[in-house]
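[1] Compute the structure for the input listed below.
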Amino acid sequence: MKILKSLLFLALLALPFKNLLAHALWIETPLNGKIGQAQQVNIFYGEYATQEKEAPAKWYSDVNQFSLWLIQPGKEKIRLEVKETQDGFTASFTPTVQGQYALSVVHEAKELGGTTKYEFSSYAMVNVGNVKAQTEVPNPLKTVFKSQKVYQKNQEVQFQVLLNNKAFVKGKVMIFSPEGWSKEYIADENGYITFTPIWKGFYLLEASNYEKVNGTHYGKTYDASWQGATSGIYIQ
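    Below is the predicted model:
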């Protein structure tokens, strides 16, 4: 029995650190907003499937020092002030014109996970009035829908996975439902994934990318990088 336990311990040590760090950062905000009305934004870190939202002091490395950017229709992006809460952060902005607004976070953790560099990112869209054009999101890894809207349950939903604005062929995406169900999907040769939601509510999508690459980060050498990128869709 002692030998078995020792072998199991060694096997766990041999696992890539990316398998041991499963938490994600994500943004939640209503899909539709109104001119002149404050739009509340919440940022969380933890496990969406189990609604585990960690207190900011427990977030990995310096991830709790992220920057939240607002990309406004026809205007320069601005950094929003965030306030710490018991289970994350909150922010708000007030739309002044019609169009599509984007909220974006891209943060490389200061500490390495073993010899792996970690990047956490997320984005969310807000439609205000008549949306004539989609706002471009600068995040390097992302899941993109043809249109930002509330989708219907029991109907196919399709989106594309992009890495550096190119189709992420065979890219992996975990989809988490509001009921705790989750499943991993792999993008096709054009970066597309199709799934059928069977529950109403907010679904979280997490794309990930793991590469063997060498470099230095804050004076430390790494030999791999991991990117985790989230976005959400609403199902009715």
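
[2] For the rest of this, base every contact and every neighbour count on C-alpha atoms.
    Will do.

[3] can you pull out the helices in the protein?
    Using DSSP state H, the helices of the chain run over 2-14, 17-20.

[4] Quick check: which of those helices is nearest to residue 150?
    Comparing those by their distance to residue 150 (Cα to Cα), the top pick is helix 17-20, with 32.4 Å.

[5] which parts of that closest one are buried?
    When burial is assessed from 16 or more other Cα atoms under 10 Å, helix 17-20 yields the following buried residues: 17, 18.

[6] again with stretch 114-126
    Counting neighbours by 16+ other Cα under 10 Å, stretch 114-126 gives 115, 116, 117, 118, 119, 120, 121, 122, 123, 124, 125, 126 as buried.

[7] Could you do stretch 71-79 as well?
    For stretch 71-79, a neighbour-count test (16+ other Cα under 10 Å) marks 71, 72, 73 as buried.

[8] Restricted to strands, list those.
    Taking DSSP state E as the definition of strands, these contribute residue 71.

[9] Adding distance to residue 83, write the buried residues of stretch 71-79 out as CSV.
    Supplementary listing: these in CSV, determined by distance: Cα to Cα, whole Å:
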residue, distance to residue 83
71, 19
72, 21
73, 24
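
[10] out of the buried residues of stretch 71-79, who's nearest residue 169?
    residue 71 (27.5 Å).

[11] Skipping its backbone neighbours, what lies nearest that closest one in space?
    For residue 71, ignoring the flanking residues on the chain, the nearest one in space by Cα to Cα, 6 or more residues apart in numbering is residue 77 at 4.3 Å.

[12] quick one, what contacts that neighbour?
    Contacts here follow Cα atoms under 8 Å, 6 or more residues apart in numbering; on that basis residue 77 touches 69, 70, 71.

[13] and for comparison, fold this next one:
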Amino acid sequence: MFKKLLVHAALVLTGLTLAFPAAAHYIWIEQDKSHHARLYFGEYQEQERETSPGRLDEIKGPRVWILDAAGNRNEIKVVRKETHFDLGVISDHKSPIIAEELAYEVKNWTKQGIGIVKPMFYTRFSPLAEHTAHKLELMLDIVPENGSPNAFTVYFQNAPLAKAKVMVYAPNFWMQEYTADENGKINIKTPWPGQYVLEVIHLERQPGEFQGNKFEALRHRATLTFDIPAGSHENKASNEK
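    Model prediction:
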């Protein structure tokens, strides 16, 4: 049943990608086994990572922080590379990493049915295996429940975002859509070990102006990345459901 849902979601999202090529991108953070972290712009589920020179340059200057055990933000240096933004080796690999890109230009996506919007990007990398405590940090945020790789809450402006639509992209690039409950909560399945990316979009109908260009709404887009270790208890339990 899970695979059928994923196939259906993949077909639906493929159609959306073809219809909205310019509006489908987001940022996300990955961390390899040596704890070297990188921020990407593109579409994880399509295995698409933008480059510089090119569309990666649309991301003007992301700000990135490590959250320490006390919940304090410690900003880290961001270096633009050809295929990503390099965040360096994260010595405290038990701490979450968060980032935001708020300088993205106003876009006229009226032909795509979105309107004239100011895109806002947010992302979080979560070391779920460490059962690290998490707290709300970003304007639009996907926050893990303590000690669980399957339970999350979506927040917007410090309040749970009811009925939020959350896409889950699995390590093999299958995808499935979940709808949060009235308290912004979702419970997902993680049947495979490896990296998962969760994505949510929220359109805030608030007109304004940025760099001399007027917009009709703010289009917030957030992601959360985490890894499920091979052979973990959580992964086995998820497979049994």
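
[14] List just the nearest of the buried residues of stretch 71-79 of structure 1 to residue 175 of structure 1.
    Within the set of those, residue 71 lies nearest residue 175 of structure 1; the separation is 25.4 Å, counting by Cα to Cα.

[15] Name all residues that make contact with the nearest residue to residue 131 of structure 2 once chain neighbours are set aside.
    When the adjacent residues along the chain are set aside, residue 131 of structure 2 lies closest to residue 147, with 4.6 Å between them (Cα to Cα, 6+ apart). The contact partners of residue 147 of structure 2, taken as Cα under 8 Å, 6+ apart, are 128, 131, 132.

[16] And for the equivalent of residue 83 of structure 2 over in structure 1, nearest residue in space, chain neighbours not counted?
    Using TM-score structural alignment as the criterion, the counterpart of residue 83 of structure 2 in structure 1 is residue 87. Closest residue in space to residue 87 of structure 1, ignoring its immediate chain neighbours: residue 55 at 4.5 Å, by Cα to Cα, 6+ apart.

[17] Give the aligned equivalent of that neighbour in structure 2.
    Under the pairing rule here (TM-score structural alignment), the equivalent of residue 55 of structure 1 within structure 2 is residue 51.

[18] And residue 66 of structure 1, by the same measure?
    Residue correspondence, TM-score structural alignment: residue 66 of structure 1 in this structure matches residue 62 in structure 2.

[19] Where does stretch 153-167 of structure 2 end up in structure 1?
    Per TM-score structural alignment, the counterpart of stretch 153-167 of structure 2 in structure 1 is residues 160-174.

[20] List the buried residues for the matching stretch?
    By 16+ other Cα under 10 Å, the buried positions in stretch 160-174 of structure 1 come out as 160, 161, 162, 163, 167, 168, 169, 170, 171, 172, 173.

[21] related to what we said a few turns ago, wait, doesn't the match of residue 66 of structure 1 sit right on residue 99?
    Yes. With contacts defined as Cα atoms under 8 Å, residue 62 of structure 2 counts as touching residue 99 at a distance of 6.6 Å.

[22] show me the contacts for residue 117 of structure 1.
    Contact analysis of residue 117 of structure 1 by Cα under 8 Å, 6+ apart lists 108, 109, 111, 217, 222, 224, 225, 226.

[23] go on, residue 213 of structure 1?
    Residue 213 of structure 1 makes contact with 222, 223, 224, 225 under the criterion Cα under 8 Å, 6+ apart.

[24] how deep is the alignment partner in structure 2 of the first one tucked in, by neighbour count?
    Spelled out, it's residue 222 of structure 1. Under the alignment (TM-score structural alignment), residue 222 of structure 1 pairs with residue 215 of structure 2. Neighbours of residue 215 of structure 2 under the rule other Cα atoms under 10 Å: 20.

[25] just residue 80 of structure 1 next, same as before
    A count of nearby residues for residue 80 of structure 1, using other Cα under 10 Å, gives 15.

[26] separation between the spatially closest residue to residue 57 of structure 1 that is not a sequence neighbour and residue 20 of structure 1?
    For residue 57 of structure 1, the nearest residue in space outside its immediate sequence neighbours is residue 64; the separation is 7.6 Å by Cα to Cα, 6+ apart. Remark: distance between residue 64 of structure 1 and residue 20 of structure 1 (Cα to Cα, to the nearest Å) = 19 Å.
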